[in-house]
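Q: model this:
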Amino acid sequence: MDGSSAISIETFQPAPDTQRAYRTALGSFGTGVTVITTTTDLGPCAITVNSFASVSLEPALVLWSVDKASDRCAAFAEARHSAIHVLERGQQDLAWRFARDGFDFAQTDWQPDGNGVPCLGGCLTRFDCETVAAHDGGDHIILVSKVTSVSARHGLPLLFVQGKFGSFSTS
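A: The predicted model follows:
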């Protein structure tokens, strides 16, 4: 016997009354962790995101999504330029900071680029972007950006799975 009869599988339709179970199911897909930055009339703005993905190599396009209910949604939906920072293992504090407060750049290593976009120090990779499209995605807005420049170094990325930060070994 292969033991599969001992595995309990829950099947449900995504709906308001199964939202927690749906979020838990989505959490079984491990993702990288990014902090996306832009500049606003109020100063620098950031948001922690795990919905980042590559769209196209030619032209170089990426996407990510922002919750319409976020206090930062308008800032990113209206931004022409942004920077997507792939966090390195050990940068959980930075991820938590910008998940909670997108305007708290105190004690954060950053410099503005030529467009005024905050570029965070210590990240594994940074994609400098120009927004080319915004699409309705239910309770989110899906932003598509052209990558204009990439800065990258070797290291291990910060990962997020089942509601927890972690990493993996390459050995």
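Q: From here on, just use CA atoms for contacts and neighbour counts.
A: Will do.
Q: show me the contacts for residue 55.
A: Going by Cα atoms under 8 Å, 6 or more residues apart in numbering, residue 55 touches 61, 62, 63.
Q: In which helix or strand does the closest residue to the second one other than its chain neighbours reside?
A: Beyond its immediate neighbours in the sequence, the residue positioned closest to residue 62 (Cα to Cα, 6 or more residues apart in numbering) is residue 54, lying 4.4 Å away. Using DSSP states H and E, residue 54 sits within strand 53-56.
Q: and the following helix or strand past that strand, which residues are buried?
A: Beyond strand 53-56 on the C-terminal side, the first helix or strand identified by DSSP H and E is strand 61-67. For strand 61-67, the neighbour count (16 or more other Cα atoms under 10 Å) marks 61, 62, 63, 64, 65, 66 as buried.
Q: Residue 140 touches residue 64, doesn't it?
A: No: in this structure, residue 140 is not within contact of residue 64 by Cα atoms under 8 Å, at 9.7 Å.
Q: Which of the helices or strands spans residue 46?
A: Judged by DSSP H and E, residue 46 forms part of strand 43-49.
Q: To check against the first, give me the structure of this:
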Amino acid sequence: MGMPEAEEPVMGRKATAPDFDSQHFKRALSQFATGVTVITTRAAGHPYANGAPFIGITASSFNSVSLDPPLVLWSMAHRANSLPMFRDGSHYIINVLSASQLDLCQRFATLKGDRFSGVDYRLSATGLPILGSALAWFECHNRSRYDEGDHVIFVGEVERCGILDEGGEPLVFQGAQFSTLCPLDPTDR
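A: Reported below is the predicted structural model:
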């Protein structure tokens, strides 16, 4: 006997209301392990920046989209004070954090004022901060933005990228905790 045939999708059909609350949804989402990034851009001219030249935010909503052209995506809440700087800017840098950079993750998630004060970084070709010791970085043209739900989805076209020469363990977020990876031996089944 075969599997029952799936219902054909109906174009234009709306989704039914969720059968769960937002806390249950958050708990379910937290089971998906993600890497952690700090996304940086220029802040000049925006009142939220308090005179700082750059702004950076911690984000775990990073993903690849396409190899040709090279595209990545990430998202930011509509209520975020720094949204106008990312929405209006032409470029941003996505810095993939290592396990040794938990302090930077927390700094860019919570610190008010100049988050770059005392932070090791260098400037990219477009003059944006690339964090020292980031496992990888992607310099992106701000290709497109999509308003979906309570977030904006940013699609960046990668113009340059780099990898930390000496490698390192990634910073991972899962189940409301930070950790790193332990490689599994595929022969241990």
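Q: hmm, back to that, could you pull up the residues touching the counterpart of the residue nearest to residue 62 of the first structure in the second structure?
A: Residue pairing (TM-score structural alignment): residue 54 of the first structure is matched to residue 64 of the second structure. Each residue near residue 64 of the second structure by Cα under 8 Å, 6+ apart is listed here: 71, 72, 73.
Q: Just put these in JSON lines and tack on distance to residue 89 of the second structure.
A: Listed next are the contacts of residue 64 of the second structure as JSON lines, based on distance: Cα to Cα, whole Å:
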{"residue": "71", "distance to residue 89 of the second structure": "17"}
{"residue": "72", "distance to residue 89 of the second structure": "16"}
{"residue": "73", "distance to residue 89 of the second structure": "15"}
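Q: now, which of the residues you listed sits nearest residue 123 of the second structure?
A: residue 72 (20.6 Å; Cα to Cα).
Q: With adjacent residues omitted, what lies nearest to the counterpart of residue 135 of the second structure in the first structure?
A: Alignment note: residue 135 of the second structure maps to residue 124 in the first structure; criterion TM-score structural alignment. Take residue 124 of the first structure and drop its neighbours on the chain: the residue closest to it by Cα to Cα, 6+ apart is residue 88, 5.2 Å away.
Q: That neighbour corresponds to which position in the second structure?
A: Under TM-score structural alignment, residue 88 of the first structure pairs with residue 98 in the second structure.
Q: What of residue 45 of the first structure?
A: Match for residue 45 of the first structure (TM-score structural alignment): residue 55.
Q: Same question for residue 33 of the first structure.
A: Checking TM-score structural alignment: residue 33 of the first structure goes with residue 36.
Q: again, but for residue 65 of the first structure
A: So, by TM-score structural alignment, residue 65 of the first structure is matched to residue 75.
Q: a strand runs through residue 107 of the second structure, doesn't it?
A: No: using DSSP: H, G, I helix; E, B strand; the rest coil, the assignment for residue 107 of the second structure is helix, not a strand.
Q: so it makes contact with residue 115?
A: Yes: in terms of Cα under 8 Å, residue 107 of the second structure counts as a neighbour of residue 115; the distance is 6.6 Å.
Q: So residue 65 of the first structure is in contact with residue 141, correct?
A: Yes: counting by Cα under 8 Å, residue 65 of the first structure touches residue 141, with 5.4 Å between them.
Q: ok, now how distant is residue 83 of the first structure from residue 12 of the first structure?
A: For residue 83 of the first structure, the distance to residue 12 of the first structure (Cα to Cα, to the nearest Å) stands at 37 Å.
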